[in-house]
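# Sequence unavailable; structure follows:
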């Protein structure tokens, strides 16, 4: 049984389709990366999985239980946590207070302020500083730490590296290895192909709301992924479901794939 599974997800904003007929699954301890250009529907799909956006059609299951009708805070109590693009911290609260907000789900487990600062060491000297005083990378670390404080079984990460300096991104990705210890499943939306290939167990490339390529980093060439990214594939490969569809939404996902060439 999959840890998290989506079946036939359609998501819309009014009459505009953002995601069309997407089915995917996540296993315990797996890191699944969603890649694709701006507008591919990656962030929308992540919000559907988290319960922050209700799908027009399709179902989401967690450990075999249909959670499609549950809202985001109800899914957090089940063990699904979202780190949204834009971080969305409480600027007037300290780092410690922002982390404690994440403990509101009242789930028990390995994550507390001490273990979070051990996994994300840049936070240790910042606990009493207001979130408004932090750099972008520090704020991203707080957002990840806040999600971990809910002791999730599934962590949904939207654009971890967006707008951050390379040295900060390196530190965050180094922390990701410690975060994954213990069987945590991760779905990562990312624009940087090199980092994605280095950390992902499986990659799904989306185009205009649909998956067009799927496989492991070892089974997919860089050329195949970039072709899929820009829509230069005639049919899905490696288990993808469906070809190019209608335009999707992907707020803040980057710009036209420029990061692929960095």
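Yes, it's here. As the structure is a prediction and not an experimental result, all values here were calculated from the model.
# alpha carbons only for contacts and neighbour counts from here, please
Noted.
# By residue count, which helix of this structure is the longest?
The longest helix of the chain (DSSP state H) is helix 166-180.
# Please pull up the helix or strand immediately following that helix.
strand 185-189 (DSSP states H and E).
# Just checking, which helix or strand succeeds that following strand along the chain?
helix 193-199.
# buried set for that next one?
193, 196, 197, 199 (16 or more other CA atoms under 10 Å).
# The second one reaches residue 32, doesn't it?
What it means is residue 196. No: checked against CA atoms under 8 Å, the pair residue 196 and residue 32 is beyond contact range at 9.4 Å.
# about what we covered before: out of the buried residues of helix 193-199, name the two that are farthest from one another.
The span of those, defined through CA to CA, is set by 193 and 199 at 10.1 Å.
# Can you say which helix or strand has residue 146 in it?
Counting by DSSP H and E, residue 146 is found in helix 136-148.
# Check which residues of that helix are buried.
For helix 136-148, using 16+ other CA under 10 Å, the buried residues are 136-148.
# and the longest helix of the chain, what other elements does it pack with?
Applying 3 or more CA pairs under 8 Å, 6 or more residues apart in numbering; DSSP states H and E, we find helix 166-180 packed against helix 113-119, helix 136-148.
# Name the residues of the shortest one that are buried.
Going back to what we said before, that points to helix 113-119. So for helix 113-119, counting by 16+ other CA under 10 Å, buried means 113, 116, 117, 119.
# Presented hereafter is structure B, for comparison with structure A:
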């Protein structure tokens, strides 16, 4: 089966659990969840180095995003400190943008950010970067538990990875813990989740019995896996009305969950 057919079949399965394709030009070309092979490191030292680097990048990214967003959040304790810094950065970026004649997508991005509000744009991009770092950090913690803290015979890592990713997808969209069972007539799945996972294993040519990996994956789910994923911040910004006094404040208030009211400009 070719890649496109596999992706279409995976979306058919995902729709049974309330998962729908993202709106956009390229969204439907991707499967509903990551089906790549787990990323193996050559040594535990290599693994630990990446884990530490991602953890540090996550903290640094969040710290910078919060600082740059502070001027737009009325109750932020950093507002008084961050506002003059933000003004200098935006002023410099605005002057630089005036000299840019866009000849590439990067030029256009830089000019648009400078012409509008560089600090705000950077804070938004950092929040999306933070989301990607969180995903990678979770992957690494999964790998740590699965590959680097094991005793005895190693399991089928790919089967485990796919089962866990699919279980998280189902939990995120249904808000319920997937169930696993077999029929009395034989070792056949008796639940929707089990039947779907068995189909996925067949699609991805994974030679494994679904039950063991499904049970392991469900047991690995945490409270965070049942929380609704935040909507992409760019899509949120597209919904703001031009009649708003300062949509940047409202946008960041929604993102950070804090009061961002301010005097009208």
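Cool, the structure landed. In this text the structure is predicted, and so the values were computed from the model without any measurement.
# so what number do they get for TM-score?
The TM-score (TM-score structural alignment, normalised by the length of the first structure) is 0.27; 128 aligned residues with a CA RMSD of 6.6 Å.
# Of all the helices and strands packed on helix 166-180 of the first structure, which one comes closest to residue 156 of the first structure?
Closest among those, using CA to CA: helix 136-148, at 9.0 Å.
# the inter-axis angle of the longest helix of the first structure versus strand 185-189?
If you take axes from the mean of the first three to the mean of the last three CA atoms, to 10 degrees, helix 166-180 of the first structure sits at 160 degrees to strand 185-189.
# Just the buried residues of helix 166-180 of the first structure, please?
Buried residues in helix 166-180 of the first structure (16+ other CA under 10 Å): 168, 169, 172, 173, 175, 176, 179, 180.
# report the angle between the axes of it and helix 136-148?
Using the same axes, to 10 degrees: helix 166-180 of the first structure against helix 136-148 is 10 degrees.
# Between the buried residues of helix 166-180 of the first structure, which sits nearest residue 205 of the first structure?
residue 173 (20.4 Å).
# For residue 123 of the second structure, grab the count of nearby residues.
21 (other CA atoms under 10 Å).
# so who does it touch?
With contacts defined as CA atoms under 8 Å, 6 or more residues apart in numbering, residue 123 of the second structure is in contact with 64, 65, 66, 68, 69.
# quick one: the helices in the stretch 1-150 of the first structure?
Assigned by DSSP state H, counting those that start in this stretch, the helices in the stretch 1-150 of the first structure fall at 42-50, 72-78, 95-101, 113-119, 136-148.
# Show the secondary-structure elements that the fourth one is packed against.
Judged by 3+ CA pairs under 8 Å, 6+ apart, the packing partners of helix 113-119 of the first structure are helix 95-101, helix 136-148, helix 166-180.
# And for the first one?
When contacts are defined as 3+ CA pairs under 8 Å, 6+ apart, helix 42-50 of the first structure sits against strand 4-13, strand 16-26, helix 72-78, strand 80-83, strand 154-158, strand 185-189.
# Show me which residues of the shortest one are buried.
Buried residues in strand 80-83 of the first structure, defined by neighbour count with 16+ other CA under 10 Å: 80, 81, 82, 83.
# Quick check: closest non-adjacent residue to the first one.
It refers to residue 80 of the first structure. Among residues not flanking residue 80 of the first structure along the chain, residue 154 sits closest, at 4.8 Å (CA to CA, 6 or more residues apart in numbering).
# can you check the second one too?
Across the structure, with CA to CA, 6+ apart as the measure, the residue nearest residue 81 of the first structure apart from its sequence neighbours is residue 155 (5.1 Å).
# what's near enough to touch the one you found?
Counting by CA under 8 Å, 6+ apart, residue 155 of the first structure has contacts 80, 81, 82, 83, 147, 148, 184, 185, 186, 187.
# Next one: the second one from residue 189 of the first structure, what distance?
Going back to what we said before, that points to residue 81 of the first structure. 14 Å (CA to CA, to the nearest Å).
# for the first one, same thing?
Here the distance between residue 80 of the first structure and residue 189 of the first structure works out to 16 Å (CA to CA).
# related to what we said a few turns ago, the helices of the stretch 1-150 of the first structure into TSV, with extra columns for distance to residue 228 of the first structure?
TSV is the format used below for those (distance: least, CA to CA, whole Å):
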stretch	distance to residue 228 of the first structure
helix 42-50	14
helix 72-78	31
helix 95-101	38
helix 113-119	34
helix 136-148	29
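# Out of the ones you listed, the one nearest residue 23 of the first structure is which?
Across the helices of the stretch 1-150 of the first structure, closest to residue 23 of the first structure is helix 42-50 (CA to CA), at 10.3 Å.
# Just the angle for that closest one relative to strand 16-26, thanks.
Using the same axes, to 10 degrees: helix 42-50 of the first structure against strand 16-26 is 60 degrees.
# nearest residue to residue 31 of the first structure other than its sequence neighbours?
Nearest one to residue 31 of the first structure, counting by CA to CA, 6+ apart, is residue 186 at 4.6 Å.
# shouldn't the one you found be in contact with residue 46?
No: the criterion here is CA under 8 Å, and residue 186 of the first structure misses it with residue 46 at 11.0 Å.
# now the helices for the stretch 101-250 of the second structure?
Under DSSP H, counting those that start in this stretch, the stretch 101-250 of the second structure gives helices at 105-116, 118-143, 157-174, 192-203, 210-220, 233-237, 247-256.
# Reformat the ones you listed as JSON lines; add distance to residue 12 of the second structure.
Shown next, in JSON lines, are the helices of the stretch 101-250 of the second structure (distance: least, CA to CA, whole Å):
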{"stretch": "helix 105-116", "distance to residue 12 of the second structure": "35"}
{"stretch": "helix 118-143", "distance to residue 12 of the second structure": "24"}
{"stretch": "helix 157-174", "distance to residue 12 of the second structure": "13"}
{"stretch": "helix 192-203", "distance to residue 12 of the second structure": "10"}
{"stretch": "helix 210-220", "distance to residue 12 of the second structure": "19"}
{"stretch": "helix 233-237", "distance to residue 12 of the second structure": "25"}
{"stretch": "helix 247-256", "distance to residue 12 of the second structure": "32"}
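# Pick the most deeply packed of those helices.
Of all the helices of the stretch 101-250 of the second structure, helix 157-174 has the most neighbours on average by mean count of other CA atoms under 10 Å, namely a mean of 22.
# What is the helix or strand containing residue 54 of the second structure packed up against?
Using DSSP H and E, residue 54 of the second structure falls within helix 44-69. Where contact means 3+ CA pairs under 8 Å, 6+ apart, helix 44-69 of the second structure is packed against helix 79-98, helix 118-143.
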